[in-house]
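A.B. asks: Predicted model follows, preceded by the sequence.
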Amino acid sequence: MLRRYILNKTNTFINYRYASQSMLQSTIDDKLGIATLVMNKPPVNSLNLEFLEEIKSQLTQFKNDKIRGMILTSDLQKIFCAGLDITEFSNPNPERLSKICTTFQDTWLALYLTQFPTVAVINGHSPAGGCLLAMSCDYRVMVGPNYTIGLNETKLGIVAPKWFQDCMVAVIGQRKAEVSLTTGKMYTTDQALQIGLVDESVPDVDNAINKGIQFLNNFQKISPWAYKMTKDIRRQPTVQWLIDNKQKDLDFVVKSMMSPNVQKSIGLYLQSLKK
């Protein structure tokens, strides 16, 4: 991992460790102990197998680096993350489909249960799996007012897995999640703030990053052990079903994705994108 020094806005030098990868860019501010993980997979940061593996690997590396906190964001204009790469599910190879699903399971568990606090800086649209990544972080700051976020799977003719749904319930509550999930609703920044899907709304990315750092600074005097244990206790009910039923979840997703009705819906959606 290379090191670089940059001049910050107060004209003081801060030491950054920096790694650049094909789909991710990561920096660690050695002074603050905060890592920034930037998704950079044009055109929409769609989550294919290789991208998911890279995210999971980087989260493991951050754990080894013993960082104090992490900001997750995007380098693309107008897109935070468009969710799972829908082309992976069109007439899929069953073996690769299974691997994508299990890798996403593991990536979500790694992000949802990080030993360090995390902030999603949502600087663009965030449907489906992109919304899940944001909800998996401890805090969400969304740039407004023109972007949207939500689990919109039903509008694509597919079903969000139970752990997607459980994650949303943990964030916004049973009733709001049920309406959101069944209607596939996408929320504007203001709407997302109103229902608690995001924690803050700001007008631009710089403000969002600053808000993220301010949140992470709350943990400077908090025991990492106390933070992690408290987080694990609160999030255990949400993750336990998946931990106990990974194969059941995989079988459900693969079976549903391979069904003629779902394949037809995916085909129609891909045709609409071409238009």
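C.D. replies: Noted; the coordinates are in hand. Note that the structure is predicted; figures quoted are calculated from it, not measured. Numbering: from 1, shown residues only.

A.B. asks: can we go C-alpha only for contacts and neighbour counts from here?
C.D. replies: Will do.

A.B. asks: All the strands of the stretch 101-250 of the chain, residue numbers only.
C.D. replies: For the stretch 101-250 of the chain, the strands defined by DSSP state E, counting those that start in this stretch cover 118-122, 124-127, 139-143, 148-150, 187-188, 200-202.

A.B. asks: want to compare, so here's the second one:
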Amino acid sequence: MSLVETATADGIATFTLNNAPANCYSREMMSELDAAILDARFDPSVHVIVIRGAGEKFFCAGADIAMLQGADPYFKYNFCLHANETLLRLENTPKLVIAAIDGHCVGGGLEVALACDLRVARKGVGKCGLPEVKLGVLPGTGGTQRLVRVVGKSRAIELMAAGEVFPLERALELGVLDHLWEADSHEDFHAKVREWAGQFVPPKAASRAVGLIKRACQTGAEIALADGLALERELQQRLFESEDAREGLAAYNEKRAPQFSGK
């Protein structure tokens, strides 16, 4: 059985974390996720990536604690290093990544979601947070770095130092979630996610431009303004040379809806 099930349709690659009962990740799952990210990166038919959890109870509850308890410090360090590299690869891939959260999203599960570009969740089905301090450790898969960038320094410190786990409604208030939707069922929620994700896929969207907007923001937020502006200019030049830019400009002047190809 695959720990990361992959499926592609209508320009959207869906990665399903599948490790019952809580979709906890191991070295094996991270290796499969890493490979899936690279496959999607190289696949020109993929324009958007959606990451979800199997079942209705958990998006992901983080690392497999039983596995970590039995591992030596050498393994634990390399396990954390590889998880960091995998999530950085996700951030660096010039395709929009959406976390579709239907259930609890805690610990390393929230760290995976924070590495996605957008986070949407089903209302009333779970909680999220980074409670690693209650295990005597810190969030070690990017949580200390990404949460502070989302909610601010003092609030991130408080949430992590208290090990607070909070409802998804609170996550929306904090800005951890971008959208929180009512849905009648697990299937209804994921159908809504796919419909919403479709706005970022050709022919509706210039997905190459969407991907480079992501790259400009993900990298630009970490460097000086002048360097960020230089990056923006270089990415813009790449887009000026694209088929979608020609189509977009022509459609505007011809007063018609553009038909983008993602090229």
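C.D. replies: Okay, I see it. Note that the structure is a prediction, hence the values are computed from the model and not measured.

A.B. asks: want to try JSON lines for the strands of the stretch 101-250 of structure 1, with mean neighbour count and distance to Asn218 of structure 1 as columns?
C.D. replies: Listed next are these as JSON lines, based on neighbours: other Cα atoms under 10 Å; distance: least, Cα to Cα, whole Å:
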{"stretch": "strand 118-122", "mean neighbour count": "28", "distance to Asn218 of structure 1": "12"}
{"stretch": "strand 124-127", "mean neighbour count": "26", "distance to Asn218 of structure 1": "26"}
{"stretch": "strand 139-143", "mean neighbour count": "27", "distance to Asn218 of structure 1": "12"}
{"stretch": "strand 148-150", "mean neighbour count": "27", "distance to Asn218 of structure 1": "26"}
{"stretch": "strand 187-188", "mean neighbour count": "20", "distance to Asn218 of structure 1": "28"}
{"stretch": "strand 200-202", "mean neighbour count": "20", "distance to Asn218 of structure 1": "16"}
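
A.B. asks: Relative to Gln25 of structure 1, which of these is closest?
C.D. replies: strand 118-122 (14.7 Å; Cα to Cα).

A.B. asks: and the closest one, which stretch of structure 2?
C.D. replies: On the basis of TM-score structural alignment, strand 118-122 of structure 1 is assigned to residues 97-101 in structure 2.

A.B. asks: From the rest of the structure, what touches the matching stretch?
C.D. replies: 48-53, 58-59, 90, 113, 116-122, 190, 193, 197 (Cα atoms under 8 Å, 6 or more residues apart in numbering).

A.B. asks: quick one: that stretch to structure 1 mean distance?
C.D. replies: Aligned to structure 1 and superposed, stretch 97-101 of structure 2 gives a mean residue distance of 0.6 Å (mean Cα distance after the TM-score superposition for structure 1).

A.B. asks: The stretch 51-200 of structure 1: helices as residue ranges?
C.D. replies: For the stretch 51-200 of structure 1, helices defined by DSSP state H, counting those that start in this stretch occupy the ranges 94-112, 129-136, 162-172, 174-183, 189-195.

A.B. asks: Comparing those helices, which comes out most buried?
C.D. replies: Scoring the helices of the stretch 51-200 of structure 1 by mean neighbour count under mean count of other Cα atoms under 10 Å gives helix 129-136 as the most buried, with a mean of 25.

A.B. asks: and it, how far from structure 2 on average?
C.D. replies: By mean Cα distance after the TM-score superposition for structure 1, the fitted helix 129-136 of structure 1 averages 0.6 Å away from its aligned residues in structure 2.

A.B. asks: what would the helices of the stretch 51-200 of structure 1 look like in CSV with distance to Gly150 of structure 1?
C.D. replies: CSV is the format used below for the helices of the stretch 51-200 of structure 1 (distance: least, Cα to Cα, whole Å):
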stretch, distance to Gly150 of structure 1
helix 94-112, 17
helix 129-136, 6
helix 162-172, 9
helix 174-183, 8
helix 189-195, 9
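
A.B. asks: Would you mind confirming that Met258 of structure 1 is in contact with Asn91?
C.D. replies: Yes: using Cα atoms under 8 Å, Met258 of structure 1 is in contact with Asn91, at 7.4 Å.
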